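# return a 3D structure for these sequence lines:
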Amino acid sequence: MATVNVERTEDGFVATNGRGARVAIGGGDDNGAFTPVELLLAAVGGCNIVTVEPLTAQRGHRLVRLAMSVEAAKVESNMLGTVTVTYDVELPEGDPEADEVFRSVAQRVHERHCTVSRTLQQGVEVKVELPE
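Take a look at the predicted model:
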């Protein structure tokens, strides 16, 4: 089970995982803080990239550069439209197979391995439990 605690602090809001890592959360006008929507997009990108990188390297094709942007527009005041992941890749020189391997791995990760992307695509119930 994955668990993150979110709480208000003197400086705003912070999410903390069980390993002690912290991420500042704000409303969009807080310097140095992610909005909740930005965190969602970062989760999509992070899930994909941390899976694509080692799988590509394991196949003998270490990419010189591997980055991405993740974007989505609001289609309603409280709903995002399509989330688009755009890779920025620099292939190693002298490796004619690297592009094909990268594309194959990235597509497979998107379709089968990235928990965040798959959850968004399939939809999942979000329950709220209030204290009694």
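
# alpha carbons only for contacts and neighbour counts from here, please
Fine.

# which residues of the protein fall in strands?
4-9, 12-17, 22-25, 65-71, 74-76, 79-80, 84-90 (DSSP state E).

# and for comparison, fold this next one:
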Amino acid sequence: MPSATKKVTVTRRSEGHYLATNARGGQIRFGTGSEDEFSPVELLLAAIGGCSSVDVDTVTSRRADPDQFEVTVSGQKVVDENDASRLDPVGLDFAVHFPDTDEGREAAGLVERLVKLSRDKNCTVSRTIESATPVLFKVDGQPLD
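Here you go, the predicted structure:
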């Protein structure tokens, strides 16, 4: 399967306020979390929840539109022995409900299996985090020590 490079560019709008732009021109404003903009950590949580939401929604919506589709993603911020911050653990809670029709019951019957498939195979975002993928930092194209 061919690999595809994903890329966004982050541009400073003002101190503590940034704009992420993807290759298709889509944009998300975010900041330090001191105002109503998403913080980078909240964007990470949204990316995890969004990835799995797409996995589940794509298949179930072929059968029926949900009455409720909500995924709550949370993580506990911890500081380790090196004073480095991270989230541990991160959890997803799916509340996905369908009408009481044949199609709705069929869609509802798929939710648990689709969430497991997303967790175990399909969600690139959570699987990247779980695999402890290296993050390589550079300045002006030059790798840091």
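
# sorry, back to before: got the strands of the first structure as a markdown table, with mean neighbour count and distance to Ser104 of the first structure columns?
What follows is the strands of the first structure, written out as a markdown table (neighbours: other Cα atoms under 10 Å; distance: least, Cα to Cα, whole Å):
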| stretch | mean neighbour count | distance to Ser104 of the first structure |
| --- | --- | --- |
| strand 4-9 | 11 | 32 |
| strand 12-17 | 15 | 32 |
| strand 22-25 | 18 | 32 |
| strand 65-71 | 15 | 15 |
| strand 74-76 | 10 | 30 |
| strand 79-80 | 12 | 27 |
| strand 84-90 | 14 | 13 |
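
# and those strands as a markdown table, adding distance to Thr51 of the first structure?
Formatted as a markdown table, these follow (distance: least, Cα to Cα, whole Å):
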| stretch | distance to Thr51 of the first structure |
| --- | --- |
| strand 4-9 | 21 |
| strand 12-17 | 20 |
| strand 22-25 | 21 |
| strand 65-71 | 12 |
| strand 74-76 | 27 |
| strand 79-80 | 24 |
| strand 84-90 | 13 |
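
# what does the longest helix along the second structure correspond to over in the first structure?
Criterion DSSP state H: the longest helix present in the second structure is helix 40-60. The alignment of helix 40-60 of the second structure onto the first structure (TM-score structural alignment) covers residues 36-56.

# need the contact partners of the matching stretch.
Identification of contacts with stretch 36-56 of the first structure by Cα atoms under 8 Å, 6 or more residues apart in numbering yields 25-27, 62-63, 66-72, 83, 85, 101-102, 105-106, 109-110, 113-117.

# after superposition, how close is the longest helix of the second structure to the first structure?
Compared with the first structure after the fit, helix 40-60 of the second structure shows a mean deviation of 0.6 Å (mean Cα distance after the TM-score superposition for the first structure).

# buried residues in that helix, which are they?
42, 44-53, 55-57, 60 (16 or more other Cα atoms under 10 Å).

# which residue is nearest the middle of the second structure?
Ala47 (1.6 Å; Cα atoms, centre = their mean).
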